[in-house]
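# what's the 3D shape of this:
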Amino acid sequence: MATNPRIHVAADFIVGGDVVLPEGPARHVARVLRLGEGAPVRLFDGVGHEALAVIVEASRKRVVARIEAVEAGRGESPLAVHLGQAISKGDRMDYAIQKAVELGVAAITPLYTEHGDVRLKGEREAKKLAHWQAVAASACEQCGRATVPPVHPPQPLDAWLSDRVESLRLVLHPGTAGALEQNGAPASVALLIGPEGGLSVSEIAAATAAGFVPLSLGPRILRTETAPVVALSLLQYRFGDLG
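As a prediction, the model looks like this:
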């Protein structure tokens, strides 16, 4: 594991240039890690670039790092999975997003479903979306990814289904155990996971009509935040970079 802290900074990396760290990471570097001038750090821009940098200014209000080298980021899976995750309350949604990012997901769309008990509107939805994107960025800092997968604005399930073009589309539902037995890795995957109460009969029918194949994860019923961890692990092992 890398010993230098990894920090997400949405900035252009130019060798010899200075980058002012955002308030949150700056506070963590200066007050928690207590790093001072001359300390090495790793920065990543969220779109695939990583930088080796050194702190040149560290105060309680401002931390500046100087870029010493720029390189391509690592840690991206060759398998592009778009996760459609029914919105759950509180920490459960954060956990699902965090673990999905650690397991190489390419994009996440929070979904409104019939049995889902979370409805967000206006400013509350915007704040929650910003929070979820921050969770994704923090997960990238921890797991070594330099590309932060987008968390798209929440949308109704039927709208998400109508936009799907992935070559393999899976919905977690008691069904065939052979959904992952196809020959050759798919170009892309859409993975649909319902809420605690499960997807309704009509939602399963709509997913099937949109080309989704039921995928069973065994005899035990998994929580909505556990299901993406298991499903993504299986997908990455079968078609991605965990094998």
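
# only C-alpha atoms for contact and neighbour calcs from this point on.
Fine.

# Helices of this structure, residue ranges please.
Using DSSP state H, the helices of the chain run over 23-27, 91-102, 122-143, 157-162, 201-209, 227-239.

# So which bits of the first one are buried?
Using 16 or more other C-alpha atoms under 10 Å as the burial criterion, the residues of helix 23-27 that qualify are P25, A26, R27.

# Ok, stretch 215-228 next?
For stretch 215-228, the neighbour count (16+ other C-alpha under 10 Å) marks L215, S216, L217, T224, E225, A227, P228 as buried.

# Equivalent analysis for stretch 112-132, please.
Residues of stretch 112-132 classed as buried under the neighbour-count rule (16+ other C-alpha under 10 Å) are Y112, T113, E114, G116, L129, W132.

# Looking at those, which one is closest to G104?
Taking C-alpha to C-alpha as the measure, G104 sits nearest to W132 out of these, at 16.0 Å.

# ok, that closest one touching I97?
Yes. With the criterion set as C-alpha atoms under 8 Å, W132 and I97 qualify as a contacting pair; they are 7.3 Å apart.

# Hmm, A207 is touching V171, no?
Yes. If you go by C-alpha under 8 Å, A207 and V171 touch, sitting 7.3 Å apart.

# Pipe the buried residues of stretch 112-132 into a markdown table and attach distance to S88 per row.
Written out in a markdown table, the entries for these read as follows (distance: C-alpha to C-alpha, whole Å):
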| residue | distance to S88 |
| --- | --- |
| Y112 | 9 |
| T113 | 10 |
| E114 | 12 |
| G116 | 7 |
| L129 | 13 |
| W132 | 12 |
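
# Just flag the most distant two among those.
Set against one another by C-alpha to C-alpha, the buried residues of stretch 112-132 have their most distant pair in E114 and W132, with a gap of 21.7 Å.

# who touches V201 in this structure?
V201 is in contact with no residue at all, counting by C-alpha atoms under 8 Å, 6 or more residues apart in numbering.

# Next, the second sequence, to be compared with the first:
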Amino acid sequence: MQRFFVENSLDDQYIITDISWIHQISRVLRARIGDEILLFQENGNERKYTIQSIEKKKIILNAESEITPHNTKQKHTITLYQSIPNKWEKCEYIIQKAVEIGVEKIVFFPSKRSQYKIIPEKKKLRWQEIAREALEQCGGYQPIILEYKDSFESIEIDPNSKNILFHTKDASSSIEIFYKKAQKKYGIWVGPEGGWEESEIDNMNKKGFITVRFGERILRTETVGIVVAFSILYSFAD
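Below you'll find the predicted structure:
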């Protein structure tokens, strides 16, 4: 059953007037009168609806069930600090997979070896749509937060977060150390394809970051953050 994220209240009758929604339901999904869909909110509330009518400028839904609440709180939260990769498609992949596994926030920023320094506004709008679609498809409820910074220096470091800096050499610890004792908040810092410059690593270490490695494995920039986030969230899951 198709799920849709909404911000409005889940009333007994729900009217859709957004043109993109109408197109998706009537043209892409080819839904018909009588078909069922699920509407859900950020707070975890969900309700089943039946399509009553499909018109050019609106779709009318009638509730078929009571509102069902779901627990959306996670014991551990992860923010992925991702240096901008050399291809925009990699950002789309990172966003999609981060939503699927339950990452709370992604902060994109250019590091010294990033090919791109500025993210176009049209890309940001596209990525927000990708995040919404991923949330609807994966069964989650909490929309991911997407933030964009123009440099490392402009990022406000959370003092309550355990910040993990990934580096392919000269790392002080192996990633296994973080699976021994759970933290409430994690910050995962991933460099671009060319890696971090030594001055960046020194700066982060001075701020209390812990440099870690993945043994002998070298993971791609679009892979490492997702793998680590998944490992942390599900190693300490109830």
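
# What does the TM-score come to for these two?
Laid over one another, the chains give 0.87 as their TM-score (TM-score structural alignment, normalised by the length of the second structure), with 232 aligned residues with a C-alpha RMSD of 2.1 Å.

# Which stretches in the first structure count as strands?
Along the first structure, the stretches classed as strands by DSSP state E are 6-8, 18-20, 40-44, 49-58, 63-72, 80-86, 107-112, 155-156, 168-172, 188-193, 213-215.

# And the alignment partner in the first structure of R30 of the second structure, how close does it get to A26 of the first structure?
In the first structure, the position corresponding to R30 of the second structure is occupied by R34, as judged by TM-score structural alignment. Noted for R34 of the first structure: a distance of 10 Å to A26 of the first structure, by C-alpha to C-alpha, to the nearest Å.

# Equivalent analysis for A53 of the first structure, please.
In this structure, A53 of the first structure and A26 of the first structure are separated by 14 Å, where distance is defined by C-alpha to C-alpha.

# do the same with A187 of the first structure
For A187 of the first structure, the distance to A26 of the first structure equals 39 Å [C-alpha to C-alpha].

# try G197 of the first structure
Counting by C-alpha to C-alpha - G197 of the first structure and A26 of the first structure are separated by 41 Å.

# give the contact list for the aligned residue in the first structure for L80 of the second structure.
Using TM-score structural alignment, the equivalent of L80 of the second structure in the first structure is L83. For L83 of the first structure, the contacting residues are V105, A106, A107, I108, T109, A190, L191, L192, I193, taking C-alpha under 8 Å, 6+ apart as the criterion.

# By neighbours, which of these wins?
Of all the contacts of L83 of the first structure, the highest neighbour tally under other C-alpha atoms under 10 Å goes to L192, namely 29 neighbours.

# I figured L180 of the first structure was touching R238, is that so?
Yes. At 7.3 Å, L180 of the first structure and R238 qualify as touching, with contact defined as C-alpha under 8 Å.

# residues shared between the contacts of these two?
Joint contacts of L180 of the first structure and R238 (C-alpha under 8 Å, 6+ apart) do not exist.

# Now do the closest residue to I51 of the second structure other than its chain neighbours against Q52 of the second structure, distance only.
Across the structure, with C-alpha to C-alpha, 6 or more residues apart in numbering as the measure, the residue nearest I51 of the second structure apart from its sequence neighbours is L61 (4.6 Å). Distance of L61 of the second structure to Q52 of the second structure, given as C-alpha to C-alpha: 5 Å.

# repeat for G139 of the second structure
G139 of the second structure is 24 Å from Q52 of the second structure, where distance means C-alpha to C-alpha.

# What about the counterpart of I16 of the second structure in the first structure, how many residues nearby?
When the two structures are superposed using TM-score structural alignment, I16 of the second structure falls opposite V20 in the first structure. A count of nearby residues for V20 of the first structure, using other C-alpha under 10 Å, gives 15.

# can you pull the contacts of the closest residue to V20 of the first structure other than its chain neighbours?
Closest residue to V20 of the first structure in three dimensions, ignoring its sequence neighbours and counting by C-alpha to C-alpha, 6+ apart: V64, at 4.5 Å. Shown here is V64 of the first structure, whose contacts under the criterion C-alpha under 8 Å, 6+ apart are D18, V19, V20, L21, I55, V56, E57, A58.

# Run a quick neighbour tally on the second one.
For V19 of the first structure, the tally of surrounding residues (other C-alpha under 10 Å) stands at 21.

# Is it correct that it is in contact with R66?
Yes. Because the distance of 6.3 Å satisfies C-alpha under 8 Å, V19 of the first structure is recorded as touching R66.
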